[in-house]
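A.B. asks: Sequence and predicted structure below; questions after.
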Amino acid sequence: MWSTEAIRRLDGETAPTPLLRLPLPGLRLKDESAHPTGTLKHRLARALFRYGVACGRIREDTAVVEATGGGSAVAQAYFARLLGLRFIAVMPGEPSPARAAAVEELGGECRFVNPPLAIYDEARRLAAELNGHFMDQFAWAERAVDWQSGGLAEELFDQVRQAGGEPGWVVVGAGTGATAAALGRHIRLRGHATRLAVADPENSAYFPGWAYDVADYSTGMPSRIEGIGRPRLEAGFIPSLYDLVIPVPDAASVAAARLVREITGIPVGGSTGTNLWAACELVSRGSEVVTLIADAGPRYLGTVHDDGWAAGRGLDPRPYTVALERFLAGGPWAPPGAAGMDR
C-alpha cells in the first residue's frame, strides 16, 4: 500500500517547464529552473525515487543516502520529504552551512567528507549501517529516466513542434549522462531528424573520451562547473548516442551564464552557460537549436555571477562576453576559443 501511494505521489509531481526564446534567431531555451527545486535534477531525482520504489529498494522506513552536492542533493531532499523518508546527502569538502542550508530546509541531512572522491564509499557505508538505500545516481540514472514518453524529451519536442518546427540540434550538458541519453534514445525512437550535442566543461573526461573513443578515459580532475563534467567516463554517458561533443572553456560558461541573467533576469548556474556557448556555435552554422536552462537560484549570485569568485579561480569572462555580445548584435561568431569535433 505504501509503494502504491508513493508512486501516486511521485506521478503527481509532473508539470511542463516553459520554452523561451532569446533575442537570437534560431535559439530557444527550455527553462528547467521552473521546477519547484529550481533545477533539471528535479526530473532526475523524481525518476530515481520512482525507480527505487518500483524495484522494491525504497520502502516506507528506508533511509535514502546519496553522494552528491548542489542541485541533486536539493532535489532528492525534496522528494524524500514528499514520501516521508529520511535523506542524507554525503557532500565533498569541508563542512559548509551555506551549502547544507537548502537540503536542511527540506528536512534532509548533510555529511561532509574529505578527500572529495571518498563520498561514494562513505555513502555506501552509511547506507549499509542504516539498512538504507544508496541512491547512486551515476549507476542508475541512465536507466531510471524515461526516454519513451512523458519525460523531458517528449515534452521538449512537443513544445518545439507547437512553436512551429523541429530543431536541427538539441544541446545539453552531461553529469550522470541520463538526460543526454534519454534525448538521444527518444530522437531515434521517434525518427526525428534532430541531432544531439553534448556541451562539456574543462577538466571533464567526456569530450576526450568521446573524441578518442576511449571507454575508460579519465582526467582525474573535478569540473569547476557545477552539475556537469566528470573526471571519468560514467556508465550513463553513451557515446554512440551523440553526434557531437563540444568542449567549452569555463570562462565562456561564466560569460554565457551572465548573459542569460542579463536577458531573462534568471540567475542561472554555470552549466546553463556551458549549454548556451555550445548552442551559439551551432546557431552560427545556420542551425535551429534548443538548449536547457539547467538550474538557477540566488546562490549563483555569489559564484558565476560574482567577479571575485571568477577571479579566484583564474577565470576571465571578458573576452567571451565581447564575443557573445557581438554575435547577439548580428556580428560573426568569433570566439577566442572552443571548437567542436565531428566524428
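C.D. replies: Thanks, I have it.

A.B. asks: can we go C-alpha only for contacts and neighbour counts from here?
C.D. replies: Fine.

A.B. asks: Helices of the stretch 201-343 of the chain, start to end?
C.D. replies: 206-212, 250-264, 270-283, 307-312, 318-328 (DSSP state H, counting those that start in this stretch).

A.B. asks: Ok, which of those helices comes nearest residue 74?
C.D. replies: helix 270-283 (16.5 Å; CA to CA).

A.B. asks: I'd guessed residue 316 sits against residue 310; true?
C.D. replies: Yes. Under the criterion of CA atoms under 8 Å, residue 316 makes contact with residue 310 at 6.9 Å.

A.B. asks: Structure two is appended below for comparative analysis:
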Amino acid sequence: MNKNTLSPTTTNADAAEINKSWVCEAIRKINADYNRSSDTHLIRVELPCFEDITLYLKDESTHPTGSLKHRLARSLFLYGLCNGHIREGTTIVESSSGSTAISEAYFARLLNLRFIAVVPETTAKEKLDKIRFYGGECHKVPGKDIYTEATRLANELNGHYMDQFTYAERATDWRGNNNIAESIFQQMRKEPHPVPDWIIMSAGTGGTSATIGRYIRLNPEYYHRTRLCVVDPENSVFFPYFQSRDPSTASDKGSRIEGIGRPRVEPSFQPDVIDRMLQIPDAASIATIRWLESILGRKCGGSTGTNVYGALQVMQEMQQAGTTGSVVSLICDSGERYLDSYYDDQWVARQGLDLEPFLEKLRNICD
C-alpha cells in the first residue's frame, strides 16, 4: 500500500501527519527548483544620446517558464501550501491571461497536481500551448467572466482558486528573500549610479509594483532617492484609479497588452506605494518593442514595450532637467509568444493602431 493511502484504521492524527509529510515534500521540491535557478540578468542598454543617464532592464524572460510571473507562481504555491489550502490531490484553478497560468502549470506539474487555467477568449495561442505543454488545462471564457468562472470551478471540484489578483501582493515577501526588488538593488551596487533614480514597472495584478514600492520604503538609503513609476496601457483602470482613488472604477474593455492592465481595480494593486503613474498608448508599446529589437537584437513582449516607453519618457525629463542617474525597468517576457499579434502588421492594422508616429519618435530619439 502506498504510504499516502488511507487505510480503514487511519486516524485523524495519522491523516494529519500524512498531509504534513506531503506538504513538507512539496515545499522542498519548490525550494530545490528555486535553488537550481540562477538570478535573472540585469541588462545595461546602450543609449549614448542620454549622457550619464543609463537604462537597465531586468530580464525576467529567462525564468524556466519564460516570464516575470514565474516568481509570482512560486510565491502563490508556497502561500497556498503554508496556509493549508493546497494538499495532495488538490485541483489548482487560476484566472489568467496566460503568463501566470503558464508558470502555475509548471509548479502544478512539479507537485503532480491537476491545473486548470480560466483564460480570456483572446489569449494568444502560444500561451495556451505553453499551459498545455506543462500539463495544464485551458478553459476559455469572455474576459469579464474569468473571476466568477474560476471561483465556480474551484468550488465544484473542491479545489483551490489561487486568485493572483487578490493574493499577489501578500504572497510575495516584500521585505527580502531575494525578491525582485532586492535583486535589482543588489545587481546595481557596482554601477556608476548604484541607487536608481526611477524604477519603471507595469501592473497586471499589482503584486510586483507593491513589492518594489514597499521594499524601497523599507530601506532609507533607497527611499530618499528611488521613485517608483507604474505605467499603464489603454483600457486599464489602474491609471484613473490612481488619480481618483475610486475603487468602483471599471472598464468594459480588456487590455490589448497581455499580462498588464485590468478592467477593474484589483485588490493587489497598492496605489500608496507608487510615486507616479503614466498611461502609455498601445501603439507606443508595440512600436517600442519593434524599435527595441534593433537595440537588443531580440524580441520582447508587449508589456516590455509599455515599460521601456515610460522609461524613455522619464529619461528625457531627466535630460531636460540636467540631471544624471539610472533608470531600471523590466523585460517581462519574450516576444516569441506574440508573433501572431504585436509582430504581425495585419493584426496591428485590424486593431486600428498606427505605429509609425511612435516609431519615428523612437528612431529619432538619439539623433
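C.D. replies: Received the coordinates, thanks. Small disclaimer: the values here were computed from a predicted structure and weren't measured.

A.B. asks: Got a TM-score for the two of them?
C.D. replies: Once superposed, the chains reach a TM-score of 0.92 (TM-score structural alignment, normalised by the length of structure 1), with 328 aligned residues with a CA RMSD of 1.6 Å.

A.B. asks: before we move on, back to that, the helices of the stretch 201-343 of structure 1 into a markdown table, with extra columns for distance to residue 190 of structure 1 and mean neighbour count?
C.D. replies: Below are the helices of the stretch 201-343 of structure 1 laid out as a markdown table (distance: least, CA to CA, whole Å; neighbours: other CA atoms under 10 Å):
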| stretch | distance to residue 190 of structure 1 | mean neighbour count |
| --- | --- | --- |
| helix 206-212 | 24 | 21 |
| helix 250-264 | 31 | 23 |
| helix 270-283 | 23 | 28 |
| helix 307-312 | 42 | 13 |
| helix 318-328 | 33 | 17 |
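
A.B. asks: between the ones you listed, which gets nearest to residue 76 of structure 1?
C.D. replies: Here helix 270-283 is closest among the helices of the stretch 201-343 of structure 1 (CA to CA), at 19.1 Å.

A.B. asks: And the counterpart of residue 252 of structure 2 in structure 1, how far from residue 233 of structure 1?
C.D. replies: Counting by TM-score structural alignment, residue 252 of structure 2 lines up with residue 220 in structure 1. Going from residue 220 of structure 1 to residue 233 of structure 1 by CA to CA, to the nearest Å gives 11 Å.

A.B. asks: What's the separation between residue 129 of structure 2 and residue 237 of structure 2?
C.D. replies: For residue 129 of structure 2 relative to residue 237 of structure 2 (CA to CA), the value is 29 Å.

A.B. asks: How about residues contacting stretch 9-21 of structure 1?
C.D. replies: 27-32, 34-35, 46, 49-50, 79, 82-83, 155, 159-160 (CA atoms under 8 Å, 6 or more residues apart in numbering).

A.B. asks: repeat that for 6 Å
C.D. replies: Stretch 9-21 of structure 1 is contacted by residues 28, 29, 30, 31, 32, 34 when judged by CA atoms under 6 Å, 6 or more residues apart in numbering.

A.B. asks: Which two of the residues you listed have the greatest separation?
C.D. replies: Across these (CA to CA), the longest gap, 15.3 Å, separates 28 and 34.

A.B. asks: So which of those two has more stuff around it?
C.D. replies: residue 28 (23 against 19; other CA atoms under 10 Å).

A.B. asks: Name the residues of stretch 98-118 of structure 2 that come out as buried.
C.D. replies: 98-108, 111-118 (16 or more other CA atoms under 10 Å).
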